[in-house]
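J.: Sequence and predicted model, in that order:
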Amino acid sequence: MKISTLAIEEMVERFCRYVRIDTRSAEDSDTYPSTPGQLDLCRLLQQELTALGLADVELTEHGYVFATIPANIDRSVPVIGLIAHVDTSPEVTGTNVQPVIHRQYQGGEITLPGDRTQVIRPGENTALADCLGHDIITSDGTTLLGADNKAGVAEIMTAVAYLLSHPEISHGPIRVAFTVDEEVGTGTKYFDVEHFGARYAYTIDGGTAGEIEDETFCADSVTISLKGINMHPGYARGKMLNSQRIAAEFIDFLPKDTMSPETTSGREGYVHLHAIAGTVEETVLKFLIRDFTVEGLSDKEEMMRIILAALKVKHPRLEYTFDIEESYRNMKYVLDEHPQVTAYAVKAIERAGLSPRQGLIRGGTDGARLAYMGLPTPNIFTGGHNFHSKTEWISIQDMTRSVETIIHLVSIWSEESER
């Protein structure tokens, strides 16, 4: 099954329309969604889904968009969810995005026209070698593109439109969800799994074409507060206990060549100091702890406790607190209990003419949290690269393969229900 040229053109038009809406989320906002631009896009998606003929399109009080494609067969098929998030990273500006289409890429560097210091180089982007002859979309170099995750939004919308106009493709009931604030870690904060009603789901939020990701980090946040003793520095001998200097000792005890984001890859976890603030009297260190197993998390946290205990021996007057907050867990623990969810995605990718690559995410997704909320949700590729940067890029041909994968996927669930 190959989608038509018209469907591809509509997909590109959708994508370019969506990326022009500034939907950056914000870490410190006291609203949900955290920024008004996200609601602008969600309202547009609500209108577009309604225009496609879906009768139950819903914009929830928290900004989620839900809709249903009814089954077109009589037999029982599990309800399948398709999910993408509308927000983009707060780390790079998303204001006045100007998408640029580089037709028939023939190799070499891609220099972005709005800021010619922004160059996409083949040596740093090995996936470009698989995209010769493709049409590449970038920003003009002054903003991010927003393929993370508006590519997923456009691909789901295109698949929805295609399925509605091709009733000969058998499928069960399909639920669509567009979420907010995924980039700041709260994308599922108000997601009502029971109301959504899907038995299994897929986030369309991955990268390289052909990837299916069923594994994420396990994640904790650790906050350490070191309590010192302040004193006039002119009379501080034997009296002052400078918490900042002890914080420096703690950091110095951490591994130098391993166990940090900049020294790890693959299945290696890390201890990442991402914030520090202090005075003589108190210094607070905030860490992100990541590992692919719960046991790995525990080992890293125990290492930190041992360092603190050693510092307490060296500085008996030191007082400290050590607080752990659970963020999310590896979704593979859940998905292994439902192997068909990943297996059907692998089969769909094969039918789309790609070689499936089952991988892991050195991070988290909405799906990781949803899996532990009762909705097993692996992650399928969008075709995007260099997310969260001004050199973000995506191939139109790879976006097309994502749409075809989605269509094959819902068809496979229908086929398998006959057995």
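T.: All right, it came through fine. Numbering: from 1, shown residues only.
J.: only C-alpha atoms for contact and neighbour calcs from this point on.
T.: OK.
J.: okay, which residue is most central for the protein?
T.: In the chain, the centroid-proximal residue (Cα atoms, centre = their mean) is residue 365; its distance is 4.5 Å.
J.: Residue 41 and residue 130: what is the separation?
T.: Using Cα to Cα, to the nearest Å, residue 41 is found at 32 Å from residue 130.
J.: Show me which of those two is the more surrounded one.
T.: Taking other Cα atoms under 10 Å, residue 41 and residue 130 do not tie; residue 41 has more neighbours (24 against 10).
J.: Assign a three-state SS to the more buried one, would you?
T.: helix (DSSP: H, G, I helix; E, B strand; the rest coil).
J.: Roughly how far does it sit from residue 231?
T.: 54 Å.
J.: ok, structure two:
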Amino acid sequence: MTINDITTYEVADRFTRYVQIDTQSDPYATSFPSTEKQKDLSRILVQELLDLGISDAHLDEFGYVYATIPSNTDKQVPVICFCSHVDTSPDSSGTHVKPLIHHNYQGTDLVLPEDPSVVIRFADHPDLANQIGNDVITASGKTLLGADDKAGVAEIMDAARLLMQNPEIKHGTIKILFTPDEEIGRGVNHVDIAKLGADFGYTMDGERAGTIEDETFSANALTVTIQGVSVHPGFAKGKMQSAVKIATDIVAALPNDRLSPETTRGKEGFVHPNRISGTVEEATIEFIIRDHNTALLDSHQREVEDIVKSVIANYPKSTYQIEVQEQYRNMKEVLDQHPQIMEIGMEAIRRAGMEPERRSIRGGTDGSRLSFMGLPCPNVFAGGHAFHGKQEWVSRQDMEQAVKTILHIVALWEERA
């Protein structure tokens, strides 16, 4: 039996089970993982891997799942890792997710029953045009769905099942890695690369079927802390300098027609204030700084500081501090040194019956940081759309295509060894 002859997939069943487990991460927690409930899914995954006969599957103290599918070939094949993350975004509730399967979708708007104001409109989601006749999975209207990235998790799990059950698919050693806290930028903080023991990897965390991504943003976090002057408001004339008002002045002075998520696309970078907190005496503005060109991050940060200096000049008794933290870098800088990874990924997509589309990500993945940790790692489609919100959706057929792509990737590495 060839890979394309496989007709029995369990990926949709796995996915609809996994999304019902709340694994939302917490950006303000100091623990790792940031929420213990992420391990609820990870423990299930370990048991399912053990049940498949993958004997070394285990959950470590940090919430990572490691597992190995042994080689079944005499060839010396590079060790390939497949990685997805178990956590869901803090941007929308992941509690009591109720997945709904819209069978034989016919291009209608999808009104989600538990909140009819949430409508997945055909006109607003052009990729729905590719789903006519497919089974589209959504949440019920009160939560996100969790396709980011439980679609990827389910795809890797089903591919593992098929590899264990079909030894005629020849492959080298395969490593599986499931991470926590990817959504809050900490996904690989404690990955043990030596223990993982892989040469190359693929994250299953992309969007549209047929896409493979080898370029991400480079990313920094920038925090502005403002020290104002606090005085009793009844006696504040000529004395008070509110840190809260200074912070809002800074945000108001940011450019709107450029360098903003709302007005940029493609490879254009941005400066995004995503949280303000504080009091009259002290306030903070948390920014994320993004650009595909790493060298431009410094320019964007200088522009923010110039704005801060200009605003703070109007408050002579107040001061500020700026702290910059590196988050991740454009993985293309590493992947360009290993062109065979992308070549095999794209050929696998072709063999699965799709035309590959090479893309850049206006964001990052675990693969961004893994690439710079010594595991070059592009990002393959998982099939989800409209991530991080109540309109999130994925189709059963696209997830099955992702499983098929994984199988072709491992077969191609063995074939070309």
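T.: Good, I have the coordinates. Just so we're clear, the structure is a prediction, and the values are computed from it rather than from any experiment.
J.: ok, back up a step: counterpart of the residue nearest to the centre of structure 1 over in structure 2?
T.: With TM-score structural alignment as the criterion, residue 365 of structure 1 lines up with residue 365 in structure 2.
J.: show me where the stretch 1-150 of structure 2 has strands.
T.: 58-59, 65-69, 80-85, 100-102, 110-111, 119-120, 136-138 (DSSP state E, counting those that start in this stretch).
J.: Including distance to residue 300 of structure 2 and mean neighbour count, could those strands go into CSV?
T.: What follows is the strands of the stretch 1-150 of structure 2, written out as CSV (distance: least, Cα to Cα, whole Å; neighbours: other Cα atoms under 10 Å):
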stretch, distance to residue 300 of structure 2, mean neighbour count
strand 58-59, 40, 19
strand 65-69, 37, 22
strand 80-85, 30, 26
strand 100-102, 43, 17
strand 110-111, 40, 16
strand 119-120, 35, 18
strand 136-138, 38, 24
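J.: Dump these into JSON lines; add distance to residue 303 of structure 2 as well.
T.: Below are the strands of the stretch 1-150 of structure 2 laid out as JSON lines (distance: least, Cα to Cα, whole Å):
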{"stretch": "strand 58-59", "distance to residue 303 of structure 2": "44"}
{"stretch": "strand 65-69", "distance to residue 303 of structure 2": "41"}
{"stretch": "strand 80-85", "distance to residue 303 of structure 2": "34"}
{"stretch": "strand 100-102", "distance to residue 303 of structure 2": "46"}
{"stretch": "strand 110-111", "distance to residue 303 of structure 2": "43"}
{"stretch": "strand 119-120", "distance to residue 303 of structure 2": "38"}
{"stretch": "strand 136-138", "distance to residue 303 of structure 2": "41"}
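J.: Which among those strands is found nearest to residue 126 of structure 2?
T.: Of all the strands of the stretch 1-150 of structure 2, strand 119-120 sits nearest to residue 126 of structure 2, with 10.8 Å by Cα to Cα.
J.: Would you mind getting the average deviation of that closest one from structure 1?
T.: For strand 119-120 of structure 2, the mean distance to aligned residues of structure 1 following superposition is 1.5 Å (mean Cα distance after the TM-score superposition for structure 1).
J.: Would you check the span in structure 1 matched by that strand?
T.: Taking TM-score structural alignment, strand 119-120 of structure 2 hits residues 119-120 over in structure 1.
J.: likewise stretch 181-199 of structure 2?
T.: Counting by TM-score structural alignment, stretch 181-199 of structure 2 sits on residues 181-199 of structure 1.
J.: Run through who's touching the matching stretch.
T.: Residues outside stretch 181-199 of structure 1 that contact it (Cα atoms under 8 Å, 6 or more residues apart in numbering): 25-27, 32-34, 62, 64, 66, 78-81, 85-90, 174-175, 179-180, 365-366, 369-370, 373-376.
J.: Give me the subset of the residues you listed that lies in helices.
T.: Taking DSSP state H as the definition of helices, the contacts of stretch 181-199 of structure 1 contribute 366, 369, 370.
J.: ranges for the helices of the stretch 151-300 of structure 2?
T.: Using DSSP state H, counting those that start in this stretch, the helices of the stretch 151-300 of structure 2 run over 193-196, 243-252, 296-312.
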